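*Asks:* Let me see the structure of the following:
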Amino acid sequence: MIRVAVADDQPLFCAGLQMMIESQSDLAFVGAAADGRQAVELARSQRPEVILMDIRMPVMDGIAATRAIRGESPSECPRIVVLTTFDRDEAVASALRAGADGFLLKDATPDFILAAIRTVHEGNSVIAPKSTSELLRTLARRRPEAIEPLSVREKEVFLLAARGLSNAEIGRTAFISEATVKSHIRSILAKLGITSRVQLVAFAYENGLVR
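*Replies:* Okay, the predicted model is just below:
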């Protein structure tokens, strides 16, 4: 069973997510929080494996809550998917920087939300089906020095990954094995201080390295 929690200050929306989660045989609803501070406390007490986190909440917003949860126990941290109303909400990029594993629009279909929960639980990232590149492009500023710590080969792999290529596709393009790609990706994430492929994409757009 995948333990799922919800953090949202809209009771009706939260109740709808609870009903949807409880209708699934492989998901277990473990609690709800009405603000970011409660979300941090819920993460401590109930140990959810996935949290659906609203960005805009009272007391502490979803970005600060995500950062706090990530900071407490990075190795045992739940997967966090932030929820937003607008697909060009600049706060989404901040949430990705804070450690979120992806984002969904609040008008996403139930099937897409359920699939997203299972996807992030498996260790992958998830993004709203609309154009993420348009959202992140609004924040772009050309900063090639941002990837200066990377080797020449790592820079090549970084740019290919930032364009959304899979490990297999990167390997074919760069003429290296998929295992080597995985090794480069791990090194890139460590050197840049980021933790996921979706953060890598956000990092690339925010620094104007992909257009």
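*Asks:* alpha carbons only for contacts and neighbour counts from here, please
*Replies:* Will do.
*Asks:* Now for the residue most central in space within the chain: which residues touch it?
*Replies:* In the chain, the centroid-proximal residue (Cα atoms, centre = their mean) is residue 101; its distance is 1.9 Å. Shown in contact with residue 101 (Cα atoms under 8 Å, 6 or more residues apart in numbering): 79, 80, 81, 120, 124, 125, 126, 196, 198, 199.
*Asks:* at 10 Å instead, please
*Replies:* Applying Cα atoms under 10 Å, 6 or more residues apart in numbering, we find residue 101 in contact with 50, 66, 78-82, 95, 120-121, 123-127, 195-199.
*Asks:* Residue 90 too?
*Replies:* Contacts of residue 90 by Cα under 10 Å, 6+ apart are 135, 136, 138, 139.
*Asks:* okay, those residues in JSON lines with secondary structure, neighbour count and distance to residue 61 next?
*Replies:* Formatted as JSON lines, these follow (DSSP: H, G, I helix; E, B strand; the rest coil; neighbours: other Cα atoms under 10 Å; distance: Cα to Cα, whole Å):
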{"residue": "135", "secondary structure": "helix", "neighbour count": "20", "distance to residue 61": "20"}
{"residue": "136", "secondary structure": "helix", "neighbour count": "24", "distance to residue 61": "20"}
{"residue": "138", "secondary structure": "coil", "neighbour count": "14", "distance to residue 61": "22"}
{"residue": "139", "secondary structure": "coil", "neighbour count": "14", "distance to residue 61": "20"}
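*Asks:* one more to put side by side:
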Amino acid sequence: MTSRILIVDDQAEIRAGIKAMLRLDPGLVVAADLSDGLQVVPYLRENPVDLVLMDIRMPGIDGVEATRRIRKEHPPEKLRVIVLTTFDQDDIVLAALRAGANGFLSKTVSPAELVAGINEVVGGGGALSAAATAALIGHMTDSPPPVIDQELLRRFDALTPRERDVVILVASGLGNDEIAAQMSVSPFTVKTHAVRAMTKVGARDRAQLVSFTFRAGLYP
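*Replies:* The predicted structure follows:
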């Protein structure tokens, strides 16, 4: 199955580098690359794609606003968005999540990590690299919500003790393999618990699950 990718970044060398990395997977086809966030929505109206790789900082409008505009016309289940960032401003990462991004990857990821992240998000999951998790955790713990979101907290009450344990470990920045080793279960079991937890709390992906966990006051 082929996935069509739109690359959005104001730096030509970055766009060229991403295209080169995506050649590792013949199932990933670069439909186009754009240099300006303002071009994204008009392009998508005429050219359907499966996923947008979005730079966080661009002229015209930034990646947060571009993602917000995408979501006005394209729901997350129809079009996926991964934000590429250096994670030096955690509040911007969080803003992109709230705007509707499905995942976050650092611009320094390896080609294999980029391909794996794209395939995970296209398949309905959420890419959340270690750097992304650290950024979210850093922002949340430095600036905890002044008021616990009681509605979100009630959703977490529906989790089983095992699902809750997995969620807390996910929010602490651990990957499936690390959680599996800590809990003495298989990575598949961890993923199953995480997916069930996302369904119960209404999180569209792993990135939003981390955000919901902190907003509900459930700090690791």
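*Asks:* Buried ones among the contacts of residue 101 of the first structure?
*Replies:* Neighbour-count burial (16 or more other Cα atoms under 10 Å) is assigned, among those, to 50, 66, 78-82, 95, 120-121, 124-127, 195-199.
*Asks:* residue ranges of the helices in the second structure, please?
*Replies:* In the second structure, the helices defined using DSSP state H lie at 12-22, 40-46, 63-73, 90-99, 111-122, 130-142, 150-156, 161-171, 176-183, 187-201, 206-215.
*Asks:* Ok, which of those comes nearest residue 2 of the second structure?
*Replies:* helix 111-122 (10.3 Å; Cα to Cα).
*Asks:* Please compute how far that closest one lies from its chain's middle.
*Replies:* 11 Å (Cα atoms, centre = their mean, to the nearest Å).
*Asks:* Show me what that helix is packed against.
*Replies:* strand 3-8, helix 12-22, strand 28-34, strand 51-55, strand 80-85, strand 103-106 (3 or more Cα pairs under 10 Å, 6 or more residues apart in numbering; DSSP states H and E).
*Asks:* Let me have the ones you listed in CSV, extended by distance to residue 196 of the second structure.
*Replies:* CSV is the format used below for these (distance: least, Cα to Cα, whole Å):
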stretch, distance to residue 196 of the second structure
strand 3-8, 26
helix 12-22, 31
strand 28-34, 28
strand 51-55, 24
strand 80-85, 20
strand 103-106, 18
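*Asks:* so which of these gets nearest residue 168 of the second structure?
*Replies:* Set against residue 168 of the second structure and scored by Cα to Cα, those come closest in strand 103-106, at 18.6 Å.
*Asks:* Pull up the aligned stretch in the first structure for that closest one.
*Replies:* Mapped onto the first structure using TM-score structural alignment, strand 103-106 of the second structure covers residues 102-105.
*Asks:* Give me the mean deviation of that stretch from the second structure.
*Replies:* Mean deviation of stretch 102-105 of the first structure relative to the second structure after superposition (mean Cα distance after the TM-score superposition for the first structure): 1.0 Å.
*Asks:* Just the buried residues of that stretch, please?
*Replies:* For stretch 102-105 of the first structure, the neighbour count (16+ other Cα under 10 Å) marks 102, 103, 104, 105 as buried.
*Asks:* quick one on the thing from earlier: now distance to residue 56 of the second structure too, for the helices of the second structure, in TSV please.
*Replies:* Shown next, in TSV, are those (distance: least, Cα to Cα, whole Å):
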stretch	distance to residue 56 of the second structure
helix 12-22	13
helix 40-46	13
helix 63-73	4
helix 90-99	8
helix 111-122	16
helix 130-142	13
helix 150-156	27
helix 161-171	22
helix 176-183	27
helix 187-201	25
helix 206-215	16
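*Asks:* ok, back up a step: give me the contact list for the match of strand 103-106 of the second structure.
*Replies:* For stretch 102-105 of the first structure, the surrounding residues in contact (Cα under 10 Å, 6+ apart) are 52-55, 79-87, 92-93, 95-96, 112-113, 116, 120, 124-130, 132, 196-199.
*Asks:* change it to 8 Å
*Replies:* Stretch 102-105 of the first structure is contacted by residues 80-87, 92, 96, 113, 125-128, 198 when judged by Cα under 8 Å, 6+ apart.
*Asks:* again, but for stretch 76-87 of the second structure
*Replies:* 49-56, 63, 67, 93, 96, 100-108, 118, 121-122, 124, 127, 131-132, 135, 204.
*Asks:* again with stretch 122-142 of the second structure
*Replies:* Contacts for stretch 122-142 of the second structure (Cα under 8 Å, 6+ apart): 3, 50-51, 77, 80, 82, 87, 89-91, 93-94, 102-106, 117-118, 120-121, 171-174, 205-207, 210-211, 214, 219.
*Asks:* check contacts around residue 153 of the second structure.
*Replies:* Listed by Cα under 8 Å, 6+ apart, the contact set of residue 153 of the second structure reads 216, 217.
*Asks:* ok, now how distant is it from residue 133 of the second structure?
*Replies:* Applying Cα to Cα, to the nearest Å, the value for residue 153 of the second structure to residue 133 of the second structure is 21 Å.
*Asks:* ok, now residue 158 of the second structure?
*Replies:* Look at residue 158 of the second structure and residue 133 of the second structure: by Cα to Cα, they are 24 Å apart.
*Asks:* Who has more neighbours out of those two?
*Replies:* residue 133 (24 against 13; other Cα atoms under 10 Å).
*Asks:* quick one: contacts for the aligned partner of residue 196 of the first structure in the second structure?
*Replies:* Alignment note: residue 196 of the first structure maps to residue 205 in the second structure; criterion TM-score structural alignment. Applying Cα under 8 Å, 6+ apart, we find residue 205 of the second structure in contact with 102, 103, 124, 125, 126, 198.
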